[in-house]
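Colleague: got a sequence here, can you model it:
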Amino acid sequence: MKNSALIVVDYSNDFVAENGKLTCGLPGQQIENYIVERIEAYNNKQSDIFFMMDLHYEENKYHPESKLFPPHNIIGTPGRELYGKVNDLYQNILFNDHVHYLDKTRYDSFCGTSLDLMLRERNIQHLEIVGVCTDICILHTAISAYNLGYAMTISHRGVASFNPSGHNWALEHFKNSLGAEVE
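Modeller: Coordinates of the predicted model:
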């Protein structure tokens, strides 16, 4: 895992919990244990872990998603907290210097964030990406990672979506168009 980082994308209550504002529901819940395993593996080796979290504000008419999706991941709400066991684990490791939490305001974890700079400072060349939604935020993050020259691993056990056909299409796209290792 040297020169590799784990990127955990949008694994929040609003995207995963049964009552989440934009939940992928059961598919998102079913990847929880795998994500916990991957976080533990990276943490045990003190390898970098980046929690990338969607950030929205109440009634922001200027955000492009406001026309596409209901309000979700609103700052200061329980919906924006990490989901379940992932949140419990995060609370136990958050003060380690290899654990990072970055807000993002677009699908892409690189857009408008310091993610690329932080990865390059640490000489990270490979990313393992987990989280939700496969065909939205995971997809846009993976495309940027590819364009920035990162190698990637994306496991079907670590990503989920509320759209099964979009999920399957994205997995094929990661492998066939972005050269990612898809497990």
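
Colleague: only C-alpha atoms for contact and neighbour calcs from this point on.
Modeller: Will do.

Colleague: wait, doesn't residue 73 sit right on residue 54?
Modeller: Yes. Residue 73 is within contact range of residue 54, at 6.2 Å (criterion: Cα atoms under 8 Å).

Colleague: so where do the helices sit in the protein?
Modeller: Using DSSP state H, the helices found in the chain span residues 13-16, 26-30, 32-44, 84-93, 115-121, 139-147, 164-176.

Colleague: verify the stated contact: residue 11 with residue 83.
Modeller: Yes. The criterion here is Cα under 8 Å, and residue 11 meets it with residue 83 at 6.0 Å.

Colleague: between the two, which one's more packed in?
Modeller: residue 11 (30 against 21; other Cα atoms under 10 Å).

Colleague: what touches both of residue 73 and residue 54?
Modeller: Here residue 73 and residue 54 have residue 80 as joint contacts, going by Cα atoms under 8 Å, 6 or more residues apart in numbering.

Colleague: residue contacts, residue 21?
Modeller: By Cα under 8 Å, 6+ apart, residue 21 lies in contact with 14-15, 70-73, 79.

Colleague: now for those residues: which two are most distant?
Modeller: Greatest spatial distance in those: 70 and 79, 12.7 Å, computed using Cα to Cα.

Colleague: so the two - more neighbours on which side?
Modeller: Each of residue 70 and residue 79 has its neighbours counted (other Cα under 10 Å); residue 79 has more, 21 against 9.

Colleague: test my guess that that one contacts residue 73.
Modeller: Yes. The pair residue 79 and residue 73 qualifies as a contact (Cα under 8 Å) at a distance of 5.5 Å.

Colleague: quick one: common contacting residues for those two?
Modeller: Listed as contacting both residue 79 and residue 73 by Cα under 8 Å, 6+ apart are 12, 14, 21.

Colleague: let's see this one next, to set against the first:
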Amino acid sequence: MESKAVKDFMTLYNVKEEDLITPTRFSGEKEFIDSVEKDYNTDKHWAFEIKKEECALLVIDMEEDFVNPEGKLFIPQAKRMVPRLKKVIEACRELGVPVIYPTHTIAEDVSADFYEYWEPIKDGAIKEGTPGTKVYSELAPLANERIIDAKHAYCSFAGTDLDYVLRNLGVKTIIISGTLTNFCCESTARSGYFLNYHVVFGSDINATDSALAHEATLRTMRRGFARVMSGEEIIDSLKNGDTLYNEAIETRNRLTV
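Modeller: Sure, this is the predicted structure:
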């Protein structure tokens, strides 16, 4: 009996039974599809250990225009997740984990093609110097918390001093939170990985405008970029040690004996 993953694959790509190929590593393409599907849903908690003294929390684009219901680019799920994100921010503050706020701003001379893809931005959303670019009031940064407010691209590293700030703080692991999951948050996670940071991607402290797009990002992160964890799991790892890592290592060791 064909699995749902195989059926979905064949439907999406309009592949018929006779079109299936036999990859060298597998008895058939159906086995290959099921193996890959399992990998997309397997958390690689053994990849690295979370050590609170090496971490920083990135709160990406949680701005008035995105989170406030009256904002010009309002994302309902971003507003809905604020209580969960606040708990993670508060835990980081309590433990001395730096909290950094990259905020997306657009002006005429740094607009790239944003005006073509996003009508609200063309109409003034997240315009540089406007109240809509401020961090959402319920998540207001403390006086000693860094705001990266010259972010003009999806990626929080592109054209900003974020990498310098993180390295100066001795950060080796970045915890990704914010909005939109599949744009600025995913872009930042990818670049962070390319810069040799360990990446933790919050499953329920990132938000976007499409549940399907959110899940697609989590699958990609899990497969090859990041440890995907809930806000509560992140808090527990910071406060009590990385039990998920330890359990994953023990399991792998048992399986390889």
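
Colleague: before we move on, the earlier item: tell me the most buried of the helices of structure 1?
Modeller: Greatest average neighbour count among the helices of structure 1 goes to helix 13-16 (a mean of 28), per mean count of other Cα atoms under 10 Å.

Colleague: by contact count, what packs against it?
Modeller: helix 26-30 (3 or more Cα pairs under 8 Å, 6 or more residues apart in numbering; DSSP states H and E).

Colleague: now what about the helix it packs on, what contacts it?
Modeller: Taking Cα under 8 Å, 6+ apart as the rule, helix 26-30 of structure 1 contacts 15-18, 131-132, 159-162.

Colleague: please repeat the previous calculation with a cut-off of 7 Å.
Modeller: 16, 132, 160-161 (Cα atoms under 7 Å, 6 or more residues apart in numbering).

Colleague: do the same with stretch 130-145 of structure 1
Modeller: Residues from elsewhere that reach stretch 130-145 of structure 1 (Cα under 7 Å, 6+ apart): 7-11, 28, 35, 107-110, 154, 158-161, 166-167, 170, 178.

Colleague: could you do stretch 44-52 of structure 1 as well?
Modeller: 1-2, 5-10, 42, 98-104, 109.

Colleague: next one: stretch 110-129 of structure 1
Modeller: Stretch 110-129 of structure 1 has contacts (Cα under 7 Å, 6+ apart) with 3-8, 104, 141, 144, 150-154.

Colleague: now these: which count as buried?
Modeller: The neighbour-count test (16 or more other Cα atoms under 10 Å) marks 4-8, 104, 141, 144, 150-154 as buried among the contacts of stretch 110-129 of structure 1.

Colleague: residues contacting the equivalent of residue 206 of structure 2 over in structure 1?
Modeller: Alignment note (TM-score structural alignment): residue 206 of structure 2 maps to residue 159 of structure 1. Neighbour list for residue 159 of structure 1: 31, 130-134 [criterion: Cα under 7 Å, 6+ apart].

Colleague: just the strands from the stretch 101-250 of structure 2, written as ranges.
Modeller: 147-151, 173-179, 198-207, 227-229 (DSSP state E, counting those that start in this stretch).

Colleague: the corresponding residue of structure 2 for residue 133 of structure 1: neighbouring residues, count only.
Modeller: If you follow residue 133 of structure 1 across to structure 2 using TM-score structural alignment, you land on residue 180. For residue 180 of structure 2, the count of nearby residues is 25 (other Cα under 10 Å).

Colleague: quick check: residue 180 of structure 2 vs residue 111 of structure 2, distance?
Modeller: Distance, residue 180 of structure 2 to residue 111 of structure 2, by Cα to Cα, to the nearest Å: 18 Å.

Colleague: before we move on, what about residue 101 of structure 2?
Modeller: Residue 101 of structure 2 sits 21 Å away from residue 111 of structure 2, going by Cα to Cα.

Colleague: with neighbour numbers in mind, choose between these two.
Modeller: Neighbour comparison, residue 101 of structure 2 and residue 111: the larger count goes to residue 101, with 25 against 16 (by other Cα under 10 Å).

Colleague: and that one, what pairs with it in structure 1?
Modeller: Residue 101 of structure 2 maps onto residue 51 in structure 1, by TM-score structural alignment.

Colleague: still on that earlier bit, compile the contacts of stretch 110-129 of structure 1 into CSV and extend it with columns for distance to residue 182 of structure 1.
Modeller: Below are these laid out as CSV (distance: Cα to Cα, whole Å):
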residue, distance to residue 182 of structure 1
3, 19
4, 16
5, 16
6, 15
7, 15
8, 16
104, 25
141, 15
144, 17
150, 14
151, 11
152, 8
153, 6
154, 5
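
Colleague: what two of those residues are the furthest from one another?
Modeller: Farthest-apart pair in the contacts of stretch 110-129 of structure 1 is 3 and 104; separation 23.1 Å (Cα to Cα).

Colleague: so what does residue 178 of structure 1 match up with in structure 2?
Modeller: In structure 2, residue 178 of structure 1 lands on residue 225 (TM-score structural alignment).
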